[in-house]
Structures are given as structure tokens and as C-alpha cells.
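J.: I'll drop the sequence and a predicted model, then ask my questions.
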Amino acid sequence: MSPSTPAARSPGPTQVLSISPIVLPAPGRAVDLQVRVSAPVTGGELPVLLLSHGHGPSNHLSSLNGYAPLANYFAAHGFVVIQPTHLDSKTLPFRSSDHPDAPLFWRARAEDMKRILDRFDAIERAVPAIAGRVDRSKVAVLGHSMGGHTASVLLGARHKDPRDGTDVSLAEPRIRAGVLLAAPGRGDALSAYAAEHYSFFSTIDFSTMTTPALVVAGDKDGSPHLTTAGAAWHADPYFLSPGPKSLVTLFDAGHGLGGVSGYDVAETTDENPERVAAVQLLAAAYLRTRLYPGDPAWQEAQHALTGAAVPLGRVESK
């Protein structure tokens, strides 16, 4: 792969470098923002992937140290992957704080991603190995669970502020495409617990989520602590948003989608390496084709999913 070749057009894996923590000063934030940067050792014109972790019960998956199956795969396949530690991370002491956006910090999560893009010069200085190798016009976002919600608002979904009812838009025009993995759905299907503790979910409006996105949902992801609608709830960001969108429904998949949050983690109730490989392939292929129109990766990945002797899932698009 030559330095002038867009890495996202090359499907073969390559060696990866990973550097953390990189500390970005964040005036007004409870603590400075720490990020991990993972990137291929070679290649140029590299697209950027902002990876948003979930909330979750584990100590370190909800931080820049989690989601290695996704971060490593995307970096090995030509993306500069940037993982922030959001304020709801269990590695930080703010989940039980009296901040009005605690415990999930939905607003601060999106602001973290905007800050990363605003401070990209500082990131390149901190990681000289990627300096001059990044195509900042090609930015995508991917998030799992609560990270999927973060991706949805960056792609244009809106809320009403639970404090005063004002509309809140956190859309980021520099982000050109996204992937939502097991993301929250519509607000009128919340469980009693979610309605009480995560009231901001109740006003989510996907009709303004206009940026192209892939939604991935498991058909066994009931998430009863969050919703009364069952597994179909996680497909709402697809059905309730305008196109262009695609939906992958993974058969027999739970909330962990086979184990995307980490290698061999206890909270994955549906551990399945083959399923994780499918998520890796589909998400990377979707973003590659969205960022590089004409690239056949997405079409090929769909065929690999649905054309197998025992299909792992189904795909629909609009």
C-alpha cells in the first residue's frame, strides 16, 4: 500500500499502532478528554473513525481501553480510529454525580466527538506517525449501545432538553456516515426504569437523522431494562429516520452482538466470534463504500452475510 493510496480502498489487514492516553485539554468539562488513537502503520489519505463506547457494567470496556475487536479491525483495515473516554465511563467517578446529564452524559458524549475533530492538529502532534496521512474530509462515527445513541445524535437525531424542553441538536456536519450497533430506539417504548432514570430518551426524534447510516440489531436483544418493545426497539433508528439507511438484523444475537465490546468479556451473553467477524466486515464495508462511492465493499459484504449456507442475518435498505 503506497502512501498515496486511500487505505479504506484496500481490504487487506496491515500492522497497527496504538497510542494512549492522549490528553486533550477540555475547559468546562469535569476532566480533560483522554483518547486512544489506533491506525495502520502504512498508507495515506486515511479516513477517520470516531468510536463511542457503551455504558455497561464492566470497569474498563466503557473507556478508551474497550472495544478492541472493533478498534483493531478498523485500524488494520485502513482507518484512523479514535476512542474517547466519555464522562459516563466506569473508570471515572461521575456516574453517581449530581450533574443534570448524569449518569449517561448524553450531551457531553457528542461534545467529546466534536472536540476531537476541533483538536485534530493536537492529535497529530501527539501521534507523529499519522501526521500528514489523514484525510479529514472523510470522517465516520460508530457506537455500540449508548455509543450508538451518541452516533445517532451526531448524525442528526434530536432531543428535547429534559430541564427546560428546548430542542437540542448535536448534529456534526463533518461526519459523513455512521454505524449504530444495538442503539436505543423510540421514546414511547421505554421501560419504567428507563423512563425514570434516562428521561431524555423519551423525546428522541430520528426524523432529523439525515446522514447515511447502518443500523445493526440483534433479534434476541430484548433489553427489558430499557424497553417494553423487545428486540425490534433497536431497529427504530432505521425505520424512523429518512434514507439513505441500511439495517442488518443478526439472527440469535443479543446486546453484545457476539462480543464487540471486548475479547472474552463476561457481559457478552451471546459470545460468537463468527458474529463479531460479520459485524466487523459489514460495518467497515458500509463505511468504505459511503466514504468512497463506487467501492464495491458493501455489496460484497451483504452477499457474504446473506449468501452463506446458514445466513447470519438479513439486510434491508432504503
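T.: It's in.
J.: contacts and neighbour counts: CA atoms only from here.
T.: Will do.
J.: all helices of the stretch 51-200 of the chain, in order?
T.: Taking DSSP state H, counting those that start in this stretch, the helices of the stretch 51-200 of the chain run over residues 68-76, 106-118, 120-126, 146-154, 192-197.
J.: In this structure, where's the longest strand?
T.: If you go by DSSP state E, the chain has its longest strand at strand 134-144.
J.: Now do that strand: distance to the chain's middle.
T.: Offset of strand 134-144 from its chain centre (C-alpha atoms, centre = their mean, to the nearest Å): 10 Å.
J.: likewise stretch 198-207?
T.: How far stretch 198-207 lies from its chain's middle: 18 Å, per C-alpha atoms, centre = their mean.
J.: try stretch 205-213
T.: With C-alpha atoms, centre = their mean as the basis, stretch 205-213 stands 15 Å off its chain's centre.
J.: I'd like to check what contacts that stretch. Which residues are they?
T.: The contact list for stretch 205-213, computed with C-alpha atoms under 8 Å, 6 or more residues apart in numbering, reads 152-153, 155-159, 176-180, 186, 237, 240-246, 290.
J.: Of all the helices of the stretch 51-200 of the chain, which one comes closest to residue 96?
T.: helix 192-197 (11.7 Å; C-alpha to C-alpha).
J.: Please tell me how far that closest one is from the chain's geometric centre.
T.: Centroid separation for helix 192-197 versus its chain: 24 Å, with C-alpha atoms, centre = their mean.
J.: Neighbours of residue 318, how many?
T.: Close neighbours of residue 318, defined as other C-alpha atoms under 10 Å, add up to 10.
J.: Contact partners for the residue lying closest to residue 262 once chain neighbours are set aside?
T.: Closest residue to residue 262 apart from its sequence neighbours, by C-alpha to C-alpha, 6 or more residues apart in numbering: residue 67 at 4.9 Å. Going by C-alpha under 8 Å, 6+ apart, residue 67 touches 53, 61, 260, 261, 262.
J.: same thing but 10 Å
T.: Applying C-alpha atoms under 10 Å, 6 or more residues apart in numbering to residue 67 gives the contacts 51-54, 60-61, 83, 143-144, 259-263.
J.: what do you get for residue 244?
T.: Residue 244 makes contacts with 210, 211, 212, 213, 214, 238, 317, 318, as judged by C-alpha under 10 Å, 6+ apart.
J.: another structure for you, compare them:
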Amino acid sequence: MNFTETANAPSTVISAMPLVLPTAPGRGADLQVRVSAPATGDDLPVIVFSHGFGWSMNGYAPLADFWAAHGFVVVQPTHLDSRTLALPAEDPRTPRIWRFRIEDLTCVLDGLDALEAAVPGLAGRLDRDRVAVAGHSWGAQTASTLLGARVLDSHGVPGEDLSDPRVKAGVLLALTGLGDDLTPFAAEHFPFMKPSFGTMTAPALIVAGDHDRSHLSTRGPDWFTDPYTHSPGRKSLLTLFGAEHSLGGVPGYEVAETTDESPERVAVIQRLTTAFLRSALCPEDPGWEAAAAALEAAPSPLGELRSK
């Protein structure tokens, strides 16, 4: 069975961790990675997932498990801000963690051969021409840079282009908006939270909650729709009704940080993100149109979908 045959037939999932990739000098620790993949199938596309603040490769099982069961190889690095690494706030690497995060994703892409060889039974089954990135919260900001988003400097000039041509599409969950609306605290402590989406041209699905109110912004939940509004190219925006920052519970099963637990909402995200990535990486796949139509036709829709 190849990837195009797995849309409606969930597969048994294998998962391997911790796998270790060497990183560039300055990070101070090798990169720990989890890889989850369907036990069978060939020509498997890859999703590189960036976790939110404090999490690790062991988080986001509701997404990683589902994607892997439906034909994707999911690679989850542990960034330096992870609670599992307990990096002190005064550590000299702290101000640069946002860049280390981006470098972590690039390191994963560079290390796919090593990761593939390290997982029993995975060798020869990856399709390196079909790679996507995904992330939640800070992880979504990290992933967005590989899709073409850039960080503005103090004069409003876009910084270095960190996009990666190997990445063909993305899913950005609860991605923060423009830096014009940061609170004074956020502007002082998180200068990297000043994105420009004008060059984020790669196809992406942005997922936002209409009850997501951030203490980092002076705006309301519409702040999280900026990545859709201000980016060119093929984009879709899934706005989930009643959803807060955890979007119903994507960080994990029954975790304390979920303030709006809703298995039904998570199920919508699972289905829509899977369908979007399948269509973005395999244009002949009809699942996206079907999933969008099903959301709209539901008697009590859990969200609203817009595309451009």
C-alpha cells in the first residue's frame, strides 16, 4: 500500500525515540527527535512538527498519532525551551532560542537519511519530495519561517530569508499575528514576535480559535487570523468556534494546559489538517474538497473555513 491508498484506512503506527541528531556549535546539546510512521506503506510524505513553548517531542499525540496512522511520517524535535531540558532563563542561549528552533527544523530536514535508517523498518519508505511543516503557537511561528515568513527588525525591515525549498506546505495552529499589536511586555521580551507574512507564499492551513485571547497582544482573537489575511498564495483559514489557545486539546490527551477541552474540536482539526496536507502534497487527492464540504454541511458546525 502506498500513501495515496491510506486516506480512509488508518494504519498501525510505529514510533521511535529518542533519536539524536548532531547540531551546529552553539546550541549546546544534540537534537532529540521522535519519529512516528505507519507500519506499512511506501512513498510516505513527511511532516516536521514544532512544539509550543515548554513542550517536547513527546507532546501533541492527538495530531502526531493521527497523521502517522493516515500515511505520514511525523518527525518531532525537542527544542531548547522544552521543560524536559530545564534551560535557565539566564542561560546565554535564551535570547536566541527562536533561531535555534528554526535551525532545529532545518537540522531535521538535513538529517532525514539518518532518521530513516535509525527507525526499524522505515528505510527506503520516505518521499523526500513531499515534505510539510506544522506547529502550534511558538511552534507555528517557527514553522512559518520555513514557509517564507520573516522577522522584522526594529526599523521594520524584513530579516533573513529562512524559507526552505524542501518544504512544500504547512499547517499553522494558533499562530500569533502582527507585531504592531504586542503588549509592552511582549515587545520588550520577545522582539522576534514581529513577523512579516508578505513572503509566506507556500500553501498553508491556518487554524485559529475565536476565543483565543493572548496576553501578548492588545487585540482579541482576530490577531490569530493575521497570517491568513496578510499572506499571499494558496491559504485556508479554519476558525474554530469556542476554541481557545489549545484548540480543544491538540497538545495532548487530558493535559492541564488545555482550557477548552473538546474531543470533537480536536477531531475536526485531525480531519481537516490531514485532508489539507494530502491535497497540498498530492494534488490529485480529492479529500480536501470533501472535508471542507462536510464541515459546512454539518448540522452544528464546529468551525468555519475560508480559502483564497
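T.: Arrived safely. Predicted model only: the values in this text are computed from it and were never measured.
J.: what's the TM-score here?
T.: Once superposed, chain against chain, the TM-score is 0.95 (TM-score structural alignment, normalised by the length of the second structure); 307 aligned residues with a C-alpha RMSD of 1.8 Å.
J.: residues near the counterpart of residue 159 of the second structure in the first structure, how many?
T.: Matched to the first structure by TM-score structural alignment, residue 159 of the second structure sits across from residue 167. Applying other C-alpha under 10 Å, we find 11 residues neighbouring residue 167 of the first structure.
J.: I'd say residue 167 of the first structure and residue 160 touch.
T.: Yes. If you go by C-alpha atoms under 10 Å, residue 167 of the first structure and residue 160 touch, sitting 4.4 Å apart.
J.: where exactly do the helices run in the stretch 201-318 of the first structure?
T.: 236-239, 273-291, 297-306.
J.: out of the ones you listed, nearest to residue 102 of the first structure?
T.: Across the helices of the stretch 201-318 of the first structure, residue 102 of the first structure has its closest neighbour in helix 236-239 (23.2 Å, C-alpha to C-alpha).
J.: where exactly do the strands run in the first structure?
T.: Counting by DSSP E, one finds strands in the first structure at the ranges 16-24, 33-40, 46-52, 80-84, 134-144, 158-160, 167-169, 177-181, 213-218, 245-250, 313-317.
J.: Can I get the ones you listed in JSON lines including distance to residue 231 of the first structure?
T.: Formatted as JSON lines, these follow (distance: least, C-alpha to C-alpha, whole Å):
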{"stretch": "strand 16-24", "distance to residue 231 of the first structure": "35"}
{"stretch": "strand 33-40", "distance to residue 231 of the first structure": "32"}
{"stretch": "strand 46-52", "distance to residue 231 of the first structure": "21"}
{"stretch": "strand 80-84", "distance to residue 231 of the first structure": "27"}
{"stretch": "strand 134-144", "distance to residue 231 of the first structure": "15"}
{"stretch": "strand 158-160", "distance to residue 231 of the first structure": "22"}
{"stretch": "strand 167-169", "distance to residue 231 of the first structure": "27"}
{"stretch": "strand 177-181", "distance to residue 231 of the first structure": "13"}
{"stretch": "strand 213-218", "distance to residue 231 of the first structure": "7"}
{"stretch": "strand 245-250", "distance to residue 231 of the first structure": "10"}
{"stretch": "strand 313-317", "distance to residue 231 of the first structure": "14"}
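J.: and the ones you listed, which is most packed in?
T.: For those, the largest average neighbour count (mean count of other C-alpha atoms under 10 Å) is found in strand 177-181, namely a mean of 29.
J.: okay, and it goes to which residues in the second structure?
T.: Aligning strand 177-181 of the first structure against the second structure (TM-score structural alignment) gives residues 169-173.
J.: mean offset of that stretch relative to the first structure (after superposition)
T.: In the superposition with the first structure, the average deviation recorded for stretch 169-173 of the second structure is 0.3 Å (mean C-alpha distance after the TM-score superposition for the first structure).
J.: ok now that stretch, how far from the chain's centre?
T.: The gap between where stretch 169-173 of the second structure is centred and where its chain is centred comes out at 5 Å by C-alpha atoms, centre = their mean.
J.: residues contacting the aligned partner of residue 72 of the second structure in the first structure?
T.: Using TM-score structural alignment, the equivalent of residue 72 of the second structure in the first structure is residue 79. Contact analysis of residue 79 of the first structure by C-alpha under 10 Å, 6+ apart lists 6-8, 38-40, 43-50, 71-73, 134-135, 138-140, 284, 288.
J.: please redo it, this time with the cut-off set to 7 Å
T.: Residues in contact with residue 79 of the first structure (C-alpha atoms under 7 Å, 6 or more residues apart in numbering) are 8, 39, 46, 47, 48, 49.
J.: Kindly indicate which of these lies nearest residue 304 of the first structure.
T.: residue 8 (18.7 Å).
J.: Please verify my assumption that that closest one contacts residue 78.
T.: Yes. Look at residue 8 of the first structure against residue 78 with C-alpha atoms under 7 Å: they come within range, at 4.9 Å.
J.: do you know how far residue 192 of the second structure is from residue 146 of the second structure?
T.: Distance of residue 192 of the second structure to residue 146 of the second structure, given as C-alpha to C-alpha, to the nearest Å: 15 Å.
J.: And these two? Which one has more around it.
T.: Remark: of residue 192 of the second structure and residue 146, residue 146 carries more neighbours, 28 against 20, as counted by other C-alpha under 10 Å.
J.: which residue lines up with the more buried one in the first structure?
T.: Under TM-score structural alignment, residue 146 of the second structure pairs with residue 154 in the first structure.
J.: mind checking which of the helices of the stretch 201-318 of the first structure is nearest residue 124 of the first structure?
T.: Ranking these by proximity to residue 124 of the first structure (C-alpha to C-alpha) places helix 273-291 first, at 21.3 Å.
J.: What range does the closest one cover in the second structure?
T.: Under the criterion TM-score structural alignment, helix 273-291 of the first structure matches residues 263-281.
J.: Counting neighbours, what do you get for residue 296 of the first structure?
T.: Neighbour count of residue 296 of the first structure, defined by other C-alpha under 10 Å: 14.
J.: and if you look at the one 3 residues further on?
T.: Using other C-alpha under 10 Å as the criterion, residue 299 of the first structure is surrounded by 13 other residues.
J.: That one and residue 287 of the first structure, how far apart?
T.: The gap separating residue 299 of the first structure from residue 287 of the first structure is 12 Å, by C-alpha to C-alpha.
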